[in-house]
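Undergrad: The sequence isn't on hand, but the structure is:
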């Protein structure tokens, strides 16, 4: 019986069938990998070993060097294959500006791959939905992030920060270092959950494992938001849940990463930290408190935050799908083609930024001289991050209150700048690190 099975598997007919199937698969792959060549777009030869051209694309250790090589070899526009799917990578800032704004009606959506990665509930989130549904939900959610609503959340942020200051005070008194990622992640989670759910949920005292937090998050999926977002009447329950998950996930992790990376930058640049603290002290002395207007008016703080987001952006790249055949600055882009925007590289391009791996807030002094295509921490155009103002306010307020009372410095084992990063759901430090904190 065994001999019969073996002989059947390796019979001439079986080998011929397998060979034909493999040839057809190889022919299909070859046809798919001809699209960029037919469009006349230069690109590196794809291969099965590289999964098209995908190997290494999510490694920040190699992505900048590789993109610099491709840019200098092929110019400001070239192609690549993500598996079998072709895409066009554009470094030309004029073309990117057109895609984001003037030609937005032809490039309104992100690629479909995202809808298969985030799960059923997240398919209702703003980052993946398309067309009229995106317009409707974006319009419904926009009032939640209006300036007047943001000003009302200041007391929530202030209340959450009071718990963070107590934690840092205990670390300072004991002389023990603190885990920067853990402290700022718990703070960011505390702020976003308290703001979104309209309730006080202390995630900091228990290291983010508060049982009440889990109860509130479970309630979210049965009753929706308790806070101001719950007043929305133009979106369905599933849409509300999907965007609630998006706001909590993106709002907590991305803000935490910026605060963590900025604390690291300031620890290794004490002169910058002292200058920032002087601005914080002057503002508090003049205003008597920190509110939306006083924090927004702090120029050097904004420079430091912007430089941190340039050095450690949230995403490696952005993307848009071409809705119909379009010509942008003479480049023909066919329907359904994915356009890749190399956000991380544009923020580190040595042809544009002097010493791109150095932390230099002064380069952000005159933002009118900074091309927004080179620095887009929250995206650009109509599909830019809806929570941008909230995130900036939370980050600036956290830094104002912590730096007014404390100073950061590195430990012996703290990794030196620039931090090595990896891409998970967003760009995050590759390893957790500790910092010393001392009361001023």
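TA: Received, thanks. Quantities reported herein were computed from a predicted structural model and do not represent experimental measurements.
Undergrad: When you work out contacts or count neighbours from here on, use the C-alpha atoms and nothing else.
TA: Fine.
Undergrad: Give me the buried stretch members for the one helix or strand residue 244 maps to, please.
TA: Using DSSP states H and E, residue 244 maps to helix 237-268. Of the residues in helix 237-268, 238-248, 250-268 count as buried by neighbour count, 16 or more other CA atoms under 10 Å.
Undergrad: what about the closest residue to residue 76 other than its chain neighbours, how many residues close to it?
TA: With CA to CA, 6 or more residues apart in numbering as the criterion, residue 76 has its nearest non-adjacent residue at 4.8 Å, and that residue is residue 91. When neighbours are defined as other CA atoms under 10 Å, residue 91 has 23 of them.
Undergrad: quick revisit: please find the angle between the direction vectors of the very next helix or strand once past the helix holding residue 244 and helix 237-268.
TA: Later in the chain than helix 237-268, the nearest helix or strand by DSSP H and E is helix 270-287. Orientation note: helix 270-287 sits at an angle of 120 degrees relative to helix 237-268 (axes from the mean of the first three to the mean of the last three CA atoms, to 10 degrees).
Undergrad: structure B:
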């Protein structure tokens, strides 16, 4: 009985501490004299954002009312909304050394992992990784990939000519989508997917599945926005779940139909395989992956 009372007291103290912390967070903009639209306790402005069709239009309306610099709360997390060009230039260019960090991505929050990529890393780790790959994006090196892009463009021009001769309506968005995927796969990963001539291509299908997912509307995403303290826990559970799913599919092949791997992990696994093959191939063609690998080997990243 005494132990139960002690545990209950601890639980009540934790809840009161968390509520007090939320109240403290909601003073963030007030203490800095930054205007903010009316918000709800615990939800902040999230319910208003979730319930509109266009988040950008809501932000435009708030900008009209509260000015070019104001604040909103994503749950209990304060977020600046800025449309002042001079302010943005000062933050992103003149004072980049002080503001190099960024927000975690929606899908993951594994910035503390030693294997965090440039998509997941944060703070100094992200800054160092960006410094390593920056030489890859020089205009001279990007021009070396022009033949790969030109070949993809020639294919879509041929397709457009065929549709013109047929005198029938067609959806040009589908053609542009396949063109874009072909360019990305060829220039970034060195894969000749030929999606413009092969609509059943597995990379195209997995990419369609990936972009069909509305992460912002997913219950887990909303829960992570409301309780950011659990972000890393949710992300790790998500990764472990998909790892286990992949192992089941590997050792029990017939389970693939029952436990299909999520598109993002399917694509990541293919990329890992491509990187391993490229590291073994000394006569690889010039593409973004090769340039990044060359840049990465010239400088050791330490955290």
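TA: Sure thing, it's come through. This structure is a prediction, so every number in the text was calculated from the model and none was measured.
Undergrad: returning to what we had before: what distance do you get for the counterpart of the residue nearest to residue 76 of structure 1 in structure 2 to residue 74 of structure 2?
TA: For residue 91 of structure 1, the aligned position in structure 2 is residue 83, judged by TM-score structural alignment. Residue 83 of structure 2 sits 18 Å away from residue 74 of structure 2, going by CA to CA, to the nearest Å.
Undergrad: what does residue 32 of structure 2 give?
TA: According to CA to CA, residue 32 of structure 2 and residue 74 of structure 2 sit 18 Å apart.
Undergrad: Looking at those two, which is more packed in?
TA: residue 74 (21 against 8).
Undergrad: For the equivalent of the more buried one over in structure 1, give me its contacts.
TA: Using TM-score structural alignment, the partner of residue 74 of structure 2 in structure 1 is residue 82. Residue 82 of structure 1 sits next to 51-54 when contact means CA atoms under 8 Å, 6 or more residues apart in numbering.
Undergrad: where do the helices sit along structure 2?
TA: 2-25, 28-31, 46-50, 55-66, 85-89, 123-133, 139-143, 146-166, 172-189, 202-212, 219-226, 231-251, 263-280, 288-296 (DSSP state H).
Undergrad: could you measure the residue nearest in space to the middle of structure 2 against residue 121 of structure 2, distance?
TA: The centroid of structure 2 falls nearest to residue 105 when counting by CA atoms, centre = their mean (4.8 Å). Using CA to CA, residue 105 of structure 2 is found at 9 Å from residue 121 of structure 2.
Undergrad: follow-up on the earlier one: out of the helices of structure 2, which gets nearest to residue 98 of structure 2?
TA: Residue 98 of structure 2 lies closest to helix 123-133 among the helices of structure 2, at 10.2 Å (CA to CA).
Undergrad: how far out from the middle of the chain is that closest one?
TA: When distances are taken as CA atoms, centre = their mean, to the nearest Å, helix 123-133 of structure 2 is centred 17 Å away from the chain's centroid.
Undergrad: ok and it relative to helix 288-296, angle-wise?
TA: Using the same axes, to 10 degrees: helix 123-133 of structure 2 against helix 288-296 is 110 degrees.
Undergrad: Quick one: list the elements packing against helix 123-133 of structure 2.
TA: Contacts defined by 3 or more CA pairs under 8 Å, 6 or more residues apart in numbering; DSSP states H and E place helix 123-133 of structure 2 against helix 288-296.
Undergrad: and for the helix it packs on, what are the contacting residues?
TA: 132-133, 135-136, 141-142, 145, 187-190, 275, 278, 284.
Undergrad: can you check stretch 165-178 of structure 2 too?
TA: 156, 163, 195-196, 204.
Undergrad: ok, now stretch 242-253 of structure 1?
TA: Under CA under 8 Å, 6+ apart, the answer for stretch 242-253 of structure 1 is 121-126, 185, 188-189, 191-193, 196, 225, 387, 391.
Undergrad: Which residue in structure 2 occupies the aligned position of residue 397 of structure 1?
TA: Looks like residue 397 of structure 1 stays unaligned there (TM-score structural alignment).
Undergrad: Residue 397 of structure 1 reaches residue 294, doesn't it?
TA: No. Under the criterion of CA atoms under 8 Å, residue 397 of structure 1 makes no contact with residue 294, lying 10.0 Å away.
Undergrad: neighbour count winner among those two?
TA: Taking other CA under 10 Å, residue 397 of structure 1 and residue 294 do not tie; residue 397 has more neighbours (21 against 16).
Undergrad: Correct me if wrong, but the more buried one is in a strand.
TA: No. Assigned with DSSP: H, G, I helix; E, B strand; the rest coil, residue 397 of structure 1 falls outside any strand and is helix.
Undergrad: ends of stretch 63-76 of structure 2, how far apart?
TA: 21 Å.
Undergrad: Return the distance of that stretch from the chain's centre.
TA: 23 Å.
Undergrad: and residue 16 of structure 2, how many neighbours?
TA: Neighbours around residue 16 of structure 2, by other CA under 10 Å: 12.
Undergrad: swap in residue 236 of structure 2?
TA: Neighbours of residue 236 of structure 2 (other CA under 10 Å): 14.
Undergrad: likewise residue 160 of structure 1?
TA: 25.
Undergrad: residue contacts, the counterpart of it in structure 2?
TA: Matched by TM-score structural alignment, residue 160 of structure 1 corresponds to residue 152 in structure 2. Residue 152 of structure 2 makes contact with 179, 182-183 under the criterion CA under 8 Å, 6+ apart.
Undergrad: how close does residue 152 of structure 2 get to residue 57 of structure 2?
TA: Look at residue 152 of structure 2 and residue 57 of structure 2: by CA to CA, they are 36 Å apart.
Undergrad: buried set for stretch 288-300 of structure 2?
TA: So, applying 16+ other CA under 10 Å, buried residues of stretch 288-300 of structure 2: 288-296.
Undergrad: for stretch 169-183 of structure 2, same thing?
TA: Buried, per 16+ other CA under 10 Å, within stretch 169-183 of structure 2: 175, 178-183.
Undergrad: Stretch 29-39 of structure 1 now?
TA: Buried residues in stretch 29-39 of structure 1 (16+ other CA under 10 Å): 29, 33, 35-36.
Undergrad: quick one: what's aligned to residue 268 of structure 1 in structure 2?
TA: So residue 268 of structure 1 corresponds to nothing, using TM-score structural alignment.
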